[in-house]
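J.: no sequence for this one, just the structure:
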């Protein structure tokens, strides 16, 4: 009853770290998407000004 070749522990640990990093990245991106979403309870005149940069600001400077 021989088993197939085993993966080295280094690869298994690396895969676990990558999975954890991907989960964290996905959670962070979902949070960013929720933060950027326009709330539905705002009046129409407040929603229109949400996405446009103010005078003197460029979209690249947002962080």
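T.: Now that the structure is in, tell me what you want to look at. Treat the numbers as computed from the prediction; the structure is a model and nothing was measured. Numbering: from 1, shown residues only.

J.: from now on I want contacts and neighbour counts done on CA atoms only, so please keep to that.
T.: Fine.

J.: report the longest helix in this protein, please.
T.: Assignment by DSSP state H gives helix 9-36 as the longest helix of the chain.

J.: residues of that one that come out buried?
T.: The neighbour-count check on helix 9-36 (16 or more other CA atoms under 10 Å) flags nothing as buried.

J.: what are the contacting residues of the following helix or strand past it?
T.: For helix 9-36, the following helix or strand on the C-terminal side (DSSP states H and E) is helix 44-48. Outside helix 44-48, the residues within contact range by CA atoms under 8 Å, 6 or more residues apart in numbering are residue 38.

J.: let's bring in a second model and compare:
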């Protein structure tokens, strides 16, 4: 009887670990996407098309 309870506990723990791993992966993906969005919107050196903005330096 103790063996059956031990197997169930291991299965429950394994299932829980799998759920946690999946949740952590999804959280990491979401955080990386948010960081990329913030970096893209906070980078004033690039235009919307990705080309470098030379600004007004050198204009007279």
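T.: Sure thing, it's come through. Bear in mind that the values here come from a model prediction, so they are computed numbers and not experimental data.

J.: the longest helix of the first structure vs the second structure, average offset?
T.: With mean CA distance after the TM-score superposition for the first structure, helix 9-36 of the first structure departs from the second structure by a mean of 0.2 Å once superposed.

J.: what residues in the second structure pair up with that helix?
T.: Using TM-score structural alignment, helix 9-36 of the first structure lines up with residues 11-38 of the second structure.

J.: from the chain's centroid, how far away is that stretch?
T.: 8 Å (CA atoms, centre = their mean, to the nearest Å).

J.: before we move on, what about stretch 32-46 of the second structure?
T.: 14 Å.

J.: over to stretch 5-17 of the second structure?
T.: In this view, stretch 5-17 of the second structure has its centroid 28 Å away from the chain centroid, taken as CA atoms, centre = their mean.
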